[in-house]
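**Student:** heads up, no residue letters with this:
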């Protein structure tokens, strides 16, 4: 029989719930990008005015790039918090780094 070591979590239940909410928000942003992508694909396949379509596509890609950069940072922060949930010193140092 093996003994399992249990570590005390450095995150409270409320902090874990907050991480879950942050993940939900990130998933909503991903769903938004998928929706806009599908809309542009439909417009492209319906022979819309090319100038208007290219303008919309340019705006979409610019906003998507910014959103994905922000989303990447958010997901990285969440992952770090969850991976280090049992290490209060490391969490504190990470938060202080900004």
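**Tutor:** Yep, it's here. Because the structure is predicted, anything quoted here is derived from the model rather than measured.

**Student:** from here on, contacts and neighbour counts on C-alpha atoms
**Tutor:** Will do.

**Student:** So which bits of stretch 47-67 are buried?
**Tutor:** 53, 57, 60, 64, 67 (16 or more other C-alpha atoms under 10 Å).

**Student:** and residue 90, what element?
**Tutor:** Assessed by DSSP states H and E, residue 90 sits inside helix 88-97.

**Student:** any residues touching that helix, and which ones?
**Tutor:** Helix 88-97 has contacts (C-alpha atoms under 8 Å, 6 or more residues apart in numbering) with 10-11, 81, 84-85.

**Student:** one more structure, for comparison:
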């Protein structure tokens, strides 16, 4: 007989993870749109491209740090969904 595993995440927590993943997808889509704009600027105006590329790189680095933290939090919770002690910090 197979032993059942209890999941310690609530439906609300799972929905929050879904919202977080949608937010990440939207940020990535914005990044892709910005890259498209940079490619256009690169072929039309080198000075404007240089200015926009510098802004893009600094902003994107910060966004990627935030996305990495969000993905780390979600993946940790999903991987530890059957470990009540590890999930204690998520309940607050």
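**Tutor:** That came through, no problem. Since the structure is predicted, the reported quantities are computational estimates derived from the model, not experimental observations.

**Student:** Would you pull the TM-score for this pair?
**Tutor:** Remark: TM-score between the superposed chains equals 0.89 [TM-score structural alignment, normalised by the length of structure 2]; 90 aligned residues with a C-alpha RMSD of 1.4 Å.

**Student:** okay if I get the contacts of helix 88-97 of structure 1 as CSV plus neighbour count, secondary structure and distance to residue 19 of structure 1?
**Tutor:** Formatted as CSV, those follow (neighbours: other C-alpha atoms under 10 Å; DSSP: H, G, I helix; E, B strand; the rest coil; distance: C-alpha to C-alpha, whole Å):
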residue, neighbour count, secondary structure, distance to residue 19 of structure 1
10, 19, coil, 13
11, 18, coil, 10
81, 22, helix, 8
84, 17, coil, 13
85, 19, coil, 11
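
**Student:** Nearest to residue 25 of structure 1, out of the residues you listed: which one, please.
**Tutor:** Nearest to residue 25 of structure 1 among the contacts of helix 88-97 of structure 1 is residue 81, at 16.2 Å by C-alpha to C-alpha.

**Student:** how about residue 57 of structure 2, what's its partner in structure 1?
**Tutor:** In structure 1, residue 57 of structure 2 lines up with residue 61, judged by TM-score structural alignment.

**Student:** And its match, how far from residue 78 of structure 1?
**Tutor:** 25 Å (C-alpha to C-alpha, to the nearest Å).
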